[in-house]
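Asks: After the sequence you'll find the predicted model.
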Amino acid sequence: MRNRPIPGSAGRVRPLRLLGDPVLHAPCGPVTDFGPQLARLVDDLFATMYRASGVGLAANQIGVPLQVFVYDCPDDEDVRHLGHVVNPRLVEADGVTVRGPEGCLSLPGLEAGTERFDHAVVEGVTVDGVPVRIAGTGFFGRCLQHECDHLEGLVYADRLTGLRRARLLRAARRASWS
């Protein structure tokens, strides 16, 4: 059995972009260069995600407007899901709609009840261009939808309405990082 490095162990931690940064609010472009820079980006995403104690991280959250995200996220049965997706497409989001607490590394320390489907399927490729199809339910399904939203220029606050949205945005304005 070949020893594989721990994801992110060769990466460098990059600064996180925070709510209000224009890169978080614009759709990301597709990856067209599958060279060593892409592999470094994925390593950096893992390193940054782990440092910030996250379960997922999209490339635009570190200022790179490309369609890439990484994840290390449990599902509701505590099964660990670990990987990355390049040029992901959310091809299924269905099942019951669940409102659950959702946070984001680009809104540190804040969370709000956010509606998401209980099941999601994402298709894309790996850094090597190999097709992947990832299905998730529960918390992991929420993570897949959340990261795909980032690549479309959305943060979870954009999914909130009414009082819930107003409270989150007020808290964000008052946050020490704002």
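Replies: Looks like it came in fine.

Asks: switch to C-alpha atoms for all contacts and neighbour counts from now on
Replies: OK.

Asks: show me where the protein has helices.
Replies: Here the chain has its helices, by DSSP state H, at 36-51, 138-151, 162-174.

Asks: okay, pairing it with this:
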Amino acid sequence: MSKLEIVNVPDPLLKTMSDPVGQVDDDLRRLMDDMLETMYDAPGIGLAAIQVAVPKRVIVVDTEGDEEDRQPLFLVNPEITWESPEFNVYNEGCLSVPEHYAEVERPASVKVKYLDYDGKEQHQLMEGLMATCVQHEIDHLNGVVFIDYLSKLKRNMIIKKVQKATKGVTVL
């Protein structure tokens, strides 16, 4: 496994619509393993392939936090099939928008269809932080970053701060 470079805003790659994956093979599993290592090292709780410059519909998540409690989830071609009418607000952050957070409102629960690490189709009800994290990462696959939910003024201010803070810095 190896750590990958994380793409930061305003890189236009983050606005790219990711391509569906045809099949889960050893190359894709290697990518997912590398993404997981990158996410844990950052540290974060979710990472989309587009954030490491791979425009494929792949995300990894683990909302447990503690190393001994890790429960990584690998989602290939994730698709939300149901959203609850109730909403939650979380103070979200993003590995592609380092050091910046904002409250975002999303459905409290979602049902997600995806292929797992072994290529088997799964259907899962996700609630709370896991639901928020998966929606955040699926947004990335559709070219949406959480700051897109903010006002244009606040979004532009955050982008300028990220550019200034990361000027000449390579994030690995």
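Replies: Looks like it arrived, so ask away. Owing to the predicted nature of the structure, the values given are computational and were not obtained by experimental measurement.

Asks: Quick check: TM-score for this pair?
Replies: The TM-score (TM-score structural alignment, normalised by the length of the second structure) is 0.85; 165 aligned residues with a CA RMSD of 2.2 Å.

Asks: To residue 13 of the first structure, which of the helices of the first structure lies closest?
Replies: Among the helices of the first structure, helix 36-51 comes nearest to residue 13 of the first structure, with 4.4 Å by CA to CA.

Asks: quick check: the closest one aligns to which part of the second structure?
Replies: Aligned using TM-score structural alignment, helix 36-51 of the first structure spans residues 26-41 in the second structure.

Asks: Excluding its own residues, what touches that stretch? List them.
Replies: 1-4, 45-47, 49, 52, 58-61, 72, 74, 117, 172 (CA atoms under 8 Å, 6 or more residues apart in numbering).

Asks: related to what we said a few turns ago, so which of the helices of the first structure has the densest surroundings on average?
Replies: helix 138-151 (a mean of 24; mean count of other CA atoms under 10 Å).

Asks: gap between it and the chain center?
Replies: 6 Å (CA atoms, centre = their mean, to the nearest Å).

Asks: The second structure: matching residues for that helix?
Replies: Counting by TM-score structural alignment, helix 138-151 of the first structure corresponds to 128-141 in the second structure.

Asks: what's the longest strand in the first structure?
Replies: The strand that spans the most residues within the first structure, counting by DSSP state E, is strand 80-103.

Asks: Next, the contact list for the residue nearest to the spatial centre of the second structure, please.
Replies: Centroid-nearest residue in the second structure, with CA atoms, centre = their mean: residue 137, separated by 3.0 Å. Applying CA under 8 Å, 6+ apart to residue 137 of the second structure gives the contacts 46, 47, 48, 59.

Asks: Kindly report the same for residue 95 of the second structure.
Replies: Per CA under 8 Å, 6+ apart, neighbours of residue 95 of the second structure: 6, 8, 42, 44, 47.

Asks: how far away is the residue opposite it in the first structure once aligned from residue 154 of the first structure?
Replies: Mapped onto the first structure by TM-score structural alignment, residue 95 of the second structure lines up with residue 105. Counting by CA to CA, to the nearest Å, the separation of residue 105 of the first structure from residue 154 of the first structure is 13 Å.
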